[in-house]
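Chemist: This is the structure alone, sequence omitted:
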């Protein structure tokens, strides 16, 4: 029996070491300049990347080849609008994005309102010769979420429903993209910023994703990745569970087709990109550290959609520092 236990412990140690030894080289695709913040992203079917800016309410299209400069797709000019956050595609080239009001240091809304906007990219066209926009995206407000505290992560449930995370209130909204009707769909204790005692910030549920019949989410204050079963209508089924609790200040994340989760851990919060493999409950850092600037302010990730970049994980990073830039960066996940 002793030898069996020893072998099992040795195997577990070797597996943990193998996971921990994996690392990712981070490459900058585009630098937005100091004191900027690229918050979230979505990848179009044609490979172009839509990026939301947190430092100002703006959506940009970024060319993954780097051949063309970023193009403004949508922007808003309002003193009661702080920036853009989650973005998600429902049907081909139909995107929805969150714009938020103005907040204080405690993440409490002080003016404005949190809203969901529709961006129809099917009307967007750029000249191949000059790179100039020849036809704009069709942008319209879907709904103001007047009961929300801090809208943050966004994901697609069906072709006409999206889910939005309210980081301050600690719940998730179900929003009908045809009617604009919304309601609180999931209100779980593990979404609250005070799920664990003495939280250091007032941001709970942050990134959210629908995968394999479950809603996954990060809790930034708790430093966890969690999930709960859901129906096709977004109703919770059964009890929620914590998948990993060693991702301090986890922001958004992405789940690869094999179930591996890549978790962004944002700036004052850790400056790390971690990976959680299926059936594991311990995440491992693959890039950055709390003393490194390699992925300073990494906030979200999405995989490429073309044959030549499906293994590439594109990342948004951002910083309120006057000496650090927001970027779109990328890592090759082939061996991770």
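Modeler: Yes, it's here. Not measured: the values here are computed from a predicted model. Numbering: from 1, shown residues only.
Chemist: When you work out contacts or count neighbours from here on, use the C-alpha atoms and nothing else.
Modeler: Fine.
Chemist: check contacts around the closest residue to residue 216 other than its chain neighbours.
Modeler: Leaving aside its sequence neighbours, residue 216 sits nearest to residue 227 (Cα to Cα, 6 or more residues apart in numbering; 4.2 Å). Applying Cα atoms under 8 Å, 6 or more residues apart in numbering to residue 227 gives the contacts 214-217, 240-243.
Chemist: quick one: contacts of stretch 278-285?
Modeler: Contacts for stretch 278-285 (Cα under 8 Å, 6+ apart): 19-20, 23, 243-247, 258-261, 272-277.
Chemist: let's see it at 6 Å
Modeler: 20, 243-244, 259-260, 273-276 (Cα atoms under 6 Å, 6 or more residues apart in numbering).
Chemist: Now do the strands in the stretch 51-200 of the chain.
Modeler: Under the criterion DSSP state E, counting those that start in this stretch, strands of the stretch 51-200 of the chain are mapped to 58-62, 71-75, 83-89, 94-100, 102-103, 109-111, 115-120, 125-126, 133-135, 138-144, 151-158, 161-166, 171-176, 182-186.
Chemist: Check it against this one:
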């Protein structure tokens, strides 16, 4: 199902063609952090402004392939990486674009943690990280000073399993590949005791209840929506009871109810039918931090069609795209 009133899209930043922009976090001042997966880089993007004269600025180069970004305390971010599987802490308090950054290796994972992908803050000092190659979600407990952490398996489920067809392996660089991803995006609901996640190989959107005291999963995960091909990462509008889910290689954005018992459970295509060249290779999403932005203004990373298969048949610069919605999920 598609909608007639689609969100208004505006490209606010670009990087060169064949940059795989993976994840995004919006800072309190409206600027953004973006991971460039295949370039092993973390970038800063200024807050959108009509008279902006500064573009994206390189923050740092990492030794692994940077994936997701979590803000664990104000202006302190944790970036997870593959190859090696690690978690780096970036303290941006007092940092200015172009200045050296304060980075600390908080955790190096065991060798079987092969595919760190999406992540979220579950509770103060507690981070969840989806492992799309191992088919599970890790729980990281940070130390009180945030400079280190320990990891254990938080949840493993069949819905998180990666692909089994070697011909569908994902070649992230010329030298590093993973199976077709299993569990991909993961988000903790702020107003209910649920964690939501996507399973790319199973084409599924799931949720699991969480104990509010121990922050451990309770009971079996349940299906929220299924049959969404190439499902990737997402953001949630809990006020409207919906999630906006990207499909990376299908170039689409879906709107899906968060409650599986909701009568209107059909996924709705918001962007991508027909293909929009501003929205090629969408990966992650984050709400703006301004007054009234939540549920209305979201930012998406794209790779410009870098990742095959590419049904658009074109390659565009990688970009950060602003989407403007109405509060009910339909564009203004």
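Modeler: Perfect, I can see it now. Worth saying up front: this structure is predicted, and the values here are computed from it rather than measured.
Chemist: Let me see the TM-score of these two.
Modeler: The TM-score (TM-score structural alignment, normalised by the length of the second structure) is 0.82; 294 aligned residues with a Cα RMSD of 2.3 Å.
Chemist: nearest to residue 329 of the first structure, of the strands of the stretch 51-200 of the first structure?
Modeler: With Cα to Cα as the measure, strand 58-62 is the member of the strands of the stretch 51-200 of the first structure nearest residue 329 of the first structure (11.0 Å).
Chemist: Count the neighbours of the aligned partner of residue 159 of the second structure in the first structure for me.
Modeler: In the first structure, residue 159 of the second structure lines up with residue 190, judged by TM-score structural alignment. Residue neighbour count, defined by other Cα atoms under 10 Å, stands at 24 for residue 190 of the first structure.
Chemist: Please tell me how far residue 190 of the first structure sits from residue 250 of the first structure.
Modeler: Here the criterion is Cα to Cα, to the nearest Å. By it, residue 190 of the first structure lies 14 Å from residue 250 of the first structure.
Chemist: Reformat the strands of the stretch 51-200 of the first structure as CSV; add distance to residue 328 of the first structure and mean neighbour count.
Modeler: Conversion of the strands of the stretch 51-200 of the first structure to CSV gives the following (distance: least, Cα to Cα, whole Å; neighbours: other Cα atoms under 10 Å):
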stretch, distance to residue 328 of the first structure, mean neighbour count
strand 58-62, 8, 22
strand 71-75, 14, 17
strand 83-89, 15, 26
strand 94-100, 18, 24
strand 102-103, 24, 18
strand 109-111, 28, 15
strand 115-120, 21, 21
strand 125-126, 21, 14
strand 133-135, 21, 13
strand 138-144, 23, 16
strand 151-158, 18, 25
strand 161-166, 23, 26
strand 171-176, 27, 23
strand 182-186, 31, 18
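Chemist: Of all those strands, which one is nearest residue 326 of the first structure?
Modeler: So among the strands of the stretch 51-200 of the first structure, strand 58-62 is nearest, using Cα to Cα, at 12.9 Å.
Chemist: what range in the second structure matches the closest one?
Modeler: Counting by TM-score structural alignment, strand 58-62 of the first structure lines up with residues 41-45 of the second structure.
Chemist: Check the mean deviation of that stretch from the first structure.
Modeler: With both structures laid over each other, stretch 41-45 of the second structure and its partner residues in the first structure are 1.1 Å apart on average (mean Cα distance after the TM-score superposition for the first structure).
Chemist: Check the offset of that stretch from the chain's centre.
Modeler: 15 Å (Cα atoms, centre = their mean, to the nearest Å).
Chemist: do the same with stretch 32-41 of the second structure
Modeler: 12 Å.
Chemist: Can you tell me what sits against it?
Modeler: Residues contacting stretch 32-41 of the second structure (Cα under 6 Å, 6+ apart): 20-26, 42-45, 60-62, 65-66.
Chemist: tally of neighbours for the corresponding residue of the first structure for residue 282 of the second structure?
Modeler: Structural alignment (TM-score structural alignment) places residue 282 of the second structure against residue 298 in the first structure. Using other Cα under 10 Å, residue 298 of the first structure is surrounded by 35 other residues.
Chemist: residue contacts, the residue nearest to residue 298 of the first structure when sequence neighbours are not counted?
Modeler: Setting aside the residues directly before and after it, residue 298 of the first structure is nearest to residue 317 in space (Cα to Cα, 6+ apart), at 4.1 Å. Each residue near residue 317 of the first structure by Cα under 6 Å, 6+ apart is listed here: 38, 297-299, 326-327.
Chemist: switch the cut-off to 8 Å
Modeler: Residue 317 of the first structure neighbours (Cα under 8 Å, 6+ apart): 37-39, 295-300, 325-329.
Chemist: what does residue 207 of the first structure give?
Modeler: 152-154, 165, 217-219, 251-253.
Chemist: for residue 222 of the first structure, same thing?
Modeler: Taking Cα under 8 Å, 6+ apart as the test, what residue 222 of the first structure contacts is 193-196, 199, 204, 245, 248-249.
Chemist: Swap in 10 Å and give it another go.
Modeler: Neighbour list for residue 222 of the first structure: 190-201, 203-205, 245-250 [criterion: Cα atoms under 10 Å, 6 or more residues apart in numbering].
Chemist: which one in the second structure is aligned with it?
Modeler: Residue 222 of the first structure maps onto residue 202 in the second structure, by TM-score structural alignment.
Chemist: Is its match inside a helix or a strand, and which specific one?
Modeler: If you go by DSSP states H and E, residue 202 of the second structure is not part of any helix or strand.
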